[in-house]
Each structure stands twice: as structure tokens, then as C-alpha cells.
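# What follows is a predicted protein model with its sequence.
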Amino acid sequence: MGRVTGVVEGFATIIAVIALGWILARVGLFDLAAQQLLSKLAFYVASPALMLTVLASADVSTVLSSNLVATVAAVGVVVVIYALLAVFVFRQGLADTVVGALSSSYVNAGNLGLPIAAYVLGDAALVAPALLLQMLLLQPLGLTILDIAVAERRLSWWQVVSRPFRNPLTLGSIIGVTLSVTSTPMPRVVHDPLELVGGMAVPGMLIAYGISLRLGPRPGAGDRPAHLWTIVSLKMVVQPLVAYAVARYALDLDGAELLAVTVIAALPTAQNIFVIASRYERSAVLARDAIFMSTLLSVPAVAVITALLT
């Protein structure tokens, strides 16, 4: 019962801040222009500061733990399936495909995964492999491809190679990892302002998301509902099943490690995918709806997985 309560508490926090954004839009204090401003603030300023401070103090070696293989396998299978569907069924362009693939595979490992790992799994460090994998590989790769896809002219090889180092989110992550690997402490005069600014990232994302729910199209009312439910099915069914199968039968994991891999794979799509989609103006409503639907379904999913595996 305590673990199920932890699931509910973790989701309740997220939903409360999203509801605040919805209310602010409902009473007319914030409009779509404010939502775009919040999204830009989160993308260009707060999130890079958050990535830098989080990774600078993280033990990057934890990403090499045994459950990393299962996490990578689950993400890889989902991304490949979605990419094939995007090409042969949905007929999407590259940028929209990237947003759809991220919506199908990028779990809310930060503001939801950390409390769920602490309350449900009993150890917040168990979310570290998924968190660092996304920060260090999946997000920088996705942003680089998006930069290339939306470029108005063909980029040179040097522009492609240097692109990640000019993206604020990727740059913040790289600096943070470098500080962690070299065990270089940040002076408080640098760390404290960055931490303060980074504290705006999660609430900024959630409030912007809540505004979009109120002022944008009704969730699930898009012109391609089958597309949305394909993404949600990949996220909430395929990803946790693959993670469980690889962890259980290929890696012979059990107990807390098996539970951690499966529960984390069943977390909903992260809110920062909506921020990224809004920034690049590609499939933002689809990303928003995928977050909404997967968040609703993740509560019973995580509760059922926890009950079955404990």
C-alpha cells in the first residue's frame, strides 16, 4: 500500500502544477503568447541550468549499471518501430518523426521518475541510468537531428558536427558531465544562481503545458487519433514489456532491479518533449496529447506493475 501511495503522490504533484497553468489560462492571466514565452524560458535558460547543476553533482558511472542494457533495448525497439511507421504509414518528415519518436520513448525520469524511484522503489538512484541516458544521448541526438531537419539550407559537415555544442540544453549537459567526470566543484557564486534559475525549469514546463491544455485543441481531438494512440501504445505497453523481457530473460535480473527497470519504462512521456516540439514548431499538439494520455495511463500501469512484481 505504501508503494502505491507513493505512485499517487508523485503523479499528484505533477498534475497540481499542470492544473495551475490551466487555471491561469482559464481566468485570462496567461495566453498562448505567455505559454510560448514560458516554453522558450524553459528551453533556452532554465533547462540548461538544471542539466548543468544536476549532472555536475551526479555520479555518471551509475549509467553503466546492469539495468542500462534493458533500458537501452526498450528505447531502441520503440524508436525503430516508430521510425518505420513514420516512414511507411504516417508519411512524416524528419523533424516530426523525431518528435514522435521522443514522445514514444522519452520517459519522465526527472520530475516524476525521481519521486517514484524514491517512494515506490525505495532508492532514487535507480532512476539514474534512464535519466543520464536521456540527458547524455537521446536528447542531444534528437536536438541535433531537429536542428538539421529545420535548417533552411543544407548544412556543411562542420555545422552538423558543431551543432550539439551550440544547443543550450546539450551544452549544459556536456558542461555538467565534464565537471562530474573531472570532479571539479563549482564555486557557490556560480552554482547557486544556476541552481536558482534551474529551479524554474520543471514548473515552467508544467505551467506552459497546462496553458496549452486550456487554450489549445482538446486532448485527443487531433486529426489523426490513430497516430496518437500508436505513440501511447508504444510508450505504455511496448516499452515496459521490452524492458521487462530483456531484464528478466536476457540479464536475469530480479527483485528491486527488475521492478526498477519495468516501472521506469512505464513512466509517461516527459513534459520537456512538448517544450522541444514547441521550440521547433513540429507536432507540438501531438506531443502534448501523448504526454496527457500517457500520464493518465501511467498511474494504473505503475500501480499494477508494482503489485505484480513485489
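Sure, I can see it.
# alpha carbons only for contacts and neighbour counts from here, please
Fine.
# List the contacts of Leu50.
Neighbour list for Leu50: Gly172, Leu194, Glu195, Val197, Gly198, Gly199, Ala201 [criterion: C-alpha atoms under 8 Å, 6 or more residues apart in numbering].
# For PyMOL, what selects the buried ones among these?
In PyMOL, this line selects whichever of the contacts of Leu50 come out buried by 16 or more other C-alpha atoms under 10 Å:
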select buried, resi 172+194+195+197+198+199+201
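# Quick check: the farthest pair among the contacts of Leu50?
Pairwise distances across the contacts of Leu50 peak at 14.4 Å for Gly172 and Gly199 (criterion: C-alpha to C-alpha).
# From the contacts of Leu50, pick the one nearest Lys40.
Closest approach between the contacts of Leu50 and Lys40, by C-alpha to C-alpha: Ala201, at 10.3 Å.
# For the closest one, give me its contacts.
With contact set as C-alpha under 8 Å, 6+ apart, Ala201 has these partners: Ala42, Phe43, Ala46, Ser47, Leu50.
# Second structure follows, compare the two:
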Amino acid sequence: MILGFATIVAVIGVGALVAHLGVVDLGAQQVLSRVAFFVASPALLVTTVAQADVSDVLSRSLVATVAGVAVPAAGYAALAGWRWRRTSGEQVIGALASSYVNAGNLGLPVAAYVLGDAALVAPTLLLQLLVLQPLALAVLDADVRGRRPSVGDVLLRPFTNPLTIGTLVGLLLSVTGWQLPPIVADPVELIGAMAVPGMLLAYGIALRLGPGFGGVVPAAELALTSSLKLAVQPLVAYAVAHHALGLTGHPLLAVVVCSSLPTAQNIFVHATRYDRSTTLARDTILVTTIGAVPIITLVVWLLG
């Protein structure tokens, strides 16, 4: 767990350092984010989802995971729309910051080192990639176009998004058991390998050259997204998994640990891509990444 967090912090630090030294400017953050969004992340999703066991998502753990996501996401969207009059796109980014966990580059090592099986993060990973992300991107696409998303937008628009396409290709490979020929698989894997470091470097550059911590984001809004992510999501997941579904032992620990992971860095990439609540996404990732270490440690101590 410590190794996973330390690796993330180190790469973010490199991004901040090269920005501080003047090697790159704020424009580099935009370039890295766009490359990660349009090129590297879809390639990573192809290889990641193709290796996942899709049957793992169809379990009782999924119900608890869905509840853990739905409550904080809906809570933020409702309060932000009423209190701060956020647009639908801004509400989507805030809701994702409150509930979309770092199941990839942090969840996999945490599941492996803390839970003893990297596959235990599969329900969370596949739920986010196959359901949450496509729906969120459909709303963001519609918001950029200045109109409310229709049913057609929600159903069809995600299939024009590179992240959704990468996810679906990986799902097809997983379900059918097909394998890409090496002449295709090797370049895809190599390109996908730059997704996570690209996101982290872009995040570090934004931390150094972007608006100061908080920026124009109300402190109460940042506190809301951070507390929903760090406290509400794991508590809801625990309550549903243990009291409603009767999970105990290692399966219960897996659900709660996965729900306690910090906000994923790719939410900052989405916020940058659509120019919606960028500072809120950036700062929520920072707060939850720091706060998740004691939270996960406490969860393992109580339930492990």
C-alpha cells in the first residue's frame, strides 16, 4: 500500500519539479492530458479490461460497490446544484471526484499487497469503466454542446468516446478469449503504458503552475467532495455489504478497502478535457490521496 502511494507521489513530484525548473509550461499539462485522454488511456483500457475476469463483476460485492458510488455522487450533485448552482458538467466532475476511485494504478497494487489478490478490485474497475465513465462522458459531451443530454446522447454518444471504445474492445477480448496478434498487441501495450505517468505528470505540472490550492473553489465544496469520498463512500459500502448482504471476512474487507481508495487521477484529465471544475478535481485528488492512507490503514486494522 505504501509503495503504491509513494510511486504516485514521486511521479507527481517529477511533474511539479520540471514545471518549477521551467522545463515545461502550463501548455504541457494540456498536451499530456489530451494525449492521455485520446491515445494512451484507450490503449491501457484495451489491455486492462481484456485481462480482467468479467464474471467477477457479477457478485454481491458489486451491489455494495454501486451503493457506495451512488450515495456520495447523488449527494454532491443535489447539493452542488442547489447551493452553488453548478452546471450539469460541473456536477458530473464533482460527483466523480466524490465517488470515482483510483482502481487502476493504485487499486491494483493495493489489492495485491493489502488484500492478497489483485482480482478483488475487478468489480470496482469494471463498474467504473463500463458504466460510470460512459454515462459521465455522455453528460459532459452534451454539456459542452450547451444542451441537456437526451436518451440518444446517453445511449449513443459514449460509443464515440475513445475511452469507451477502448473499454468495449477490451471487454470483447475478455469475453471471447481472443488475443491480439503481437504486431498489434505490443504497440498498444507500449502506448498504454504512458497513460498513468502521463496523467500524473500533468497533475504535477498543474499543481505547480495552476491556481493555488483551492483557487476559486469554495472551501465548503472541496470539503464536501473530500468527505464524501473519504468517509461516506466506504461507510455506505460497509453498511450495505455487511448489514444488507451479509458479507464478512475477506470479501467485506475487499469491498471497503476498494471504496476507500482516493479519487482517480483521470477525473482531472476529464475535467481538463471538458474544462469543467478543473481546480475542484485537482484538489480533491490531492486531499483524498493524502487522506486515503490513514483511512485504508484503519479499515485493514478494524476488518482485516
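Yep, that arrived. Since the model is a prediction, treat every value here as computed from it, not as a measurement.
# just the contacts of Ala201 of structure 1 now: which is nearest Met205 of structure 1?
Ala42 (6.3 Å).
# Now check structure 2 for the residue matching the closest one.
Superposed on structure 2 with TM-score structural alignment, Ala42 of structure 1 falls opposite Ala36.
# What lies in contact with stretch 198-208 of structure 2?
With contact meaning C-alpha under 8 Å, 6+ apart, stretch 198-208 of structure 2 is reached by 8, 11-20, 25-26, 28-30, 32-33, 35-36, 213, 265-266, 268-269, 282.
# For PyMOL, write the selection for the buried entries among the residues you listed.
In PyMOL, a selection of the buried entries from the contacts of stretch 198-208 of structure 2 looks like this (16+ other C-alpha under 10 Å):
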select buried, resi 8+11+12+13+14+15+16+17+18+19+25+28+29+30+32+33+35+36+265+266+268+269+282
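# Which of the contacts of stretch 198-208 of structure 2 fall in helices?
Secondary structure defined by DSSP state H assigns 8, 11-20, 26, 28-30, 32-33, 35, 266, 268-269, 282 of the contacts of stretch 198-208 of structure 2 to helices.
# Isn't Ile175 of structure 1 up against Thr53?
No - look at Ile175 of structure 1 against Thr53 with C-alpha atoms under 8 Å: they stay out of range, at 9.2 Å.
# For those two, indicate the residue with more neighbours.
Counted by other C-alpha atoms under 10 Å, Ile175 of structure 1 and Thr53 do not tie: Thr53 has more neighbours, with 25 against 16.
# And the more buried one, what's its match in structure 2?
Using TM-score structural alignment, Thr53 of structure 1 pairs with Thr47 in structure 2.
# go on, Leu259 of structure 1?
Checking TM-score structural alignment: Leu259 of structure 1 goes with Leu253.
# I'd say its match and Val300 touch.
Yes - contact criterion C-alpha under 8 Å: Leu253 of structure 2 and Val300 qualify, at 7.1 Å.
# Which one's more surrounded, these two?
A direct count of neighbours by other C-alpha under 10 Å for Leu253 of structure 2 and Val300 places Leu253 higher, at 22 against 16.
# how about the helices of the stretch 201-304 of structure 2, start to end?
219-227, 233-238, 249-259, 266-274, 278-303 (DSSP state H, counting those that start in this stretch).
# In CSV: these, plus distance to Thr65 of structure 2.
Formatted as CSV, these follow (distance: least, C-alpha to C-alpha, whole Å):
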stretch, distance to Thr65 of structure 2
helix 219-227, 17
helix 233-238, 6
helix 249-259, 7
helix 266-274, 18
helix 278-303, 16
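# out of those, which comes closest to Leu155 of structure 2?
Among the helices of the stretch 201-304 of structure 2, the nearest to Leu155 of structure 2 by C-alpha to C-alpha is helix 266-274 (19.3 Å).
# so how far is the closest one off the chain centroid?
Its chain's C-alpha centre and that of helix 266-274 of structure 2 lie 10 Å apart, by C-alpha atoms, centre = their mean, to the nearest Å.
# how close does it sit to structure 1?
When structure 1 is superposed, helix 266-274 of structure 2 averages 0.2 Å from its matched positions, counting by mean C-alpha distance after the TM-score superposition for structure 1.
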